[in-house]
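[1] sharing a sequence plus its predicted fold:
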Amino acid sequence: RDIYPDCGPLGGLYTALYYSPRPLVAILPCDMPLLEPQVYRILLENAFSDRPVVAVSHLGLEPLVSVWPVEPSLSVIDKNLKNQKYSFRETIEELKAVKINIQAAMAEYRPEMFININYRDDLRKLEFNLKDKNDFRRP
């Protein structure tokens, strides 16, 4: 249960940071089933400061593919939630996040890693591509 209920993903992130026994928290979107573990290895390799590290794909900024330091993120997000500022992107900018171009960082970048599955139709399209086109097959 979120500490700040009904505040969207930022409220969930705050709760994860608040309860984390570790200094870093990785955020993984549940609607990107093809996201490669290597993306998080790259993000973690760049998590050496007190700034969040956020993936940038061929589609742009991927706020939910990120690694967050508990401090100072917790205090900034707490302030934003108390002021009813729920934007993940604005929080990323406020904390001066490190943005990592995943396409440039990966030797074998696959754009399909960032396919977002929100509806049954999205899932059907993905299943079609997996079965018939081999566009999304993993090695």
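    Done, it's in. Numbering: from 1, shown residues only.
[2] make it CA atoms for all contacts and neighbour counts henceforth
    Will do.
[3] and after the biggest strand by length in the chain, which helix or strand comes next?
    If you go by DSSP state E, the chain has its longest strand at strand 60-69. Using DSSP states H and E, the next helix or strand after strand 60-69 towards the C-terminus is helix 70-82.
[4] quick one, that following helix and strand 60-69 angle?
    With axes from the mean of the first three to the mean of the last three CA atoms, to 10 degrees defining the directions, helix 70-82 sits at 120 degrees from strand 60-69.
[5] follow-up on the earlier one: same for the longest strand of the chain, what does it pack against?
    Packing partners of strand 60-69 (3 or more CA pairs under 8 Å, 6 or more residues apart in numbering; DSSP states H and E): strand 24-27, helix 37-45, strand 53-57, helix 88-94.
[6] helices or strands next to the third one in the packing?
    Applying 3+ CA pairs under 8 Å, 6+ apart, we find strand 53-57 packed against helix 37-45, strand 60-69, strand 98-101, helix 102-105.
[7] export these to JSON lines and tack on mean neighbour count and distance to F128?
    Compiled in JSON lines, the helices and strands packed on strand 53-57 are given as follows (neighbours: other CA atoms under 10 Å; distance: least, CA to CA, whole Å):
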{"stretch": "helix 37-45", "mean neighbour count": "15", "distance to F128": "24"}
{"stretch": "strand 60-69", "mean neighbour count": "20", "distance to F128": "25"}
{"stretch": "strand 98-101", "mean neighbour count": "20", "distance to F128": "29"}
{"stretch": "helix 102-105", "mean neighbour count": "16", "distance to F128": "25"}
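[8] let's bring in a second one:
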Amino acid sequence: MEVTTLILAGGKSKRMGTDKALLELEGTTLLERAIKLCKSFSSELLISSNSESHAVYSYPLIEDAYKNCGPMGGIYSGLKQSNTDWNLVLSVDAAFVDAPFLQFLLQNAGDFDTVVPFTEKGVEPLIALYNVSCIPAMEQLLKEGDYRMRNLLKKVNTKWVDATDFTSRNKRLFTNLNRPEDLESSKL
């Protein structure tokens, strides 16, 4: 199965106070970590960002077609540019996602619009698979000003996959680095 990876790197990083994609963890920027992780799964890699500082990685930068809409705007714009049906979406601040988990997601692709993991803590729509079949529903929600991912996931054919086994082995799997203290504690 051919897959495009869309790395969501266009957030405003308000809580972090600086561009999260360019923060370093273990000597590598979060954006570089995401690229390295996803390259082997991807026939194409796109970076959802409006920042030219992310262009240094030689992958196409995809600007939001709908501005200031959060992740849905980035995912929508990436799907519109994708050359494959299935698209692996990874938020750049999810620095501890691992290859076995991504393989698990890909194994669950089928006759669905999305494949979204969940645990007892909730759902993870920014570490998930999206089919280009989502585009019409996303476009409708964006035009209506409804940017909530959970509303999209209710509207399309979503396969919910239990990620509890993965989080029991990798406690930080869904840890997002949103604040300076998150970055500091991740180095321990």
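    In hand now; what should we look at? All of these numbers come straight from a predicted model, not from anything done at the bench.
[9] can you pull the TM-score for these?
    The TM-score (TM-score structural alignment, normalised by the length of the first structure) is 0.84; 126 aligned residues with a CA RMSD of 1.6 Å.
[10] can you list the helices and strands packed on strand 60-69 of the first structure in TSV and add distance to D2 of the first structure?
    What follows is these, written out as TSV (distance: least, CA to CA, whole Å):
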stretch	distance to D2 of the first structure
strand 24-27	15
helix 37-45	24
strand 53-57	22
helix 88-94	16
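[11] just tell me what E62 of the first structure corresponds to in the second structure.
    Alignment note (TM-score structural alignment): E62 of the first structure maps to E124 of the second structure.
[12] any idea how far L105 of the second structure is from that match?
    12 Å (CA to CA, to the nearest Å).
[13] common neighbours of these two, please.
    116-117 (CA atoms under 8 Å, 6 or more residues apart in numbering).
[14] E181 of the second structure matches what in the first structure?
    Using TM-score structural alignment, E181 of the second structure pairs with D121 in the first structure.
[15] same question but for N170 of the second structure, I mixed them up
    Under the alignment (TM-score structural alignment), N170 of the second structure pairs with R110 of the first structure.
[16] double-check that the match of E181 of the second structure belongs to a helix.
    Yes - using DSSP: H, G, I helix; E, B strand; the rest coil, the assignment for D121 of the first structure is a helix.
[17] what would the helices and strands packed on strand 53-57 of the first structure look like in CSV with distance to L126 of the first structure?
    Shown next, in CSV, are these (distance: least, CA to CA, whole Å):
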stretch, distance to L126 of the first structure
helix 37-45, 19
strand 60-69, 20
strand 98-101, 24
helix 102-105, 21
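[18] select, out of those, the one closest to L10 of the first structure.
    Closest to L10 of the first structure of those, according to CA to CA: strand 60-69, at 9.9 Å.
[19] got the angle for that closest one vs helix 37-45?
    60 degrees.
[20] so strand 60-69 of the first structure versus strand 53-57, what angle?
    Going by the same axes, to 10 degrees, strand 60-69 of the first structure makes 160 degrees with strand 53-57.
[21] with the second structure superposed, average distance for strand 60-69 of the first structure?
    Its matched residues in the second structure lie on average 0.7 Å from strand 60-69 of the first structure after superposition (mean CA distance after the TM-score superposition for the first structure).
[22] what's in contact with that strand?
    23-29, 40, 43-44, 47, 50-56, 88-89, 92, 99.
[23] L34 of the first structure falls within a helix, correct?
    No - L34 of the first structure is assigned coil when assessed by three-state DSSP, not a helix.
[24] quick one: what's aligned to it in the second structure?
    Match for L34 of the first structure (TM-score structural alignment): F96.
[25] picking that back up, any idea which of the helices and strands packed on strand 60-69 of the first structure gets closest to E127 of the first structure?
    Closest among those, once you apply CA to CA, is helix 37-45, at 20.9 Å.
[26] from the contact counts, what lies against the closest one?
    The contact analysis (3+ CA pairs under 8 Å, 6+ apart) places helix 37-45 of the first structure against strand 53-57, strand 60-69, helix 102-105.
[27] could I get the ones you listed as a markdown table with distance to P5 of the first structure?
    A markdown table is the format used below for these (distance: least, CA to CA, whole Å):
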| stretch | distance to P5 of the first structure |
| --- | --- |
| strand 53-57 | 24 |
| strand 60-69 | 18 |
| helix 102-105 | 32 |
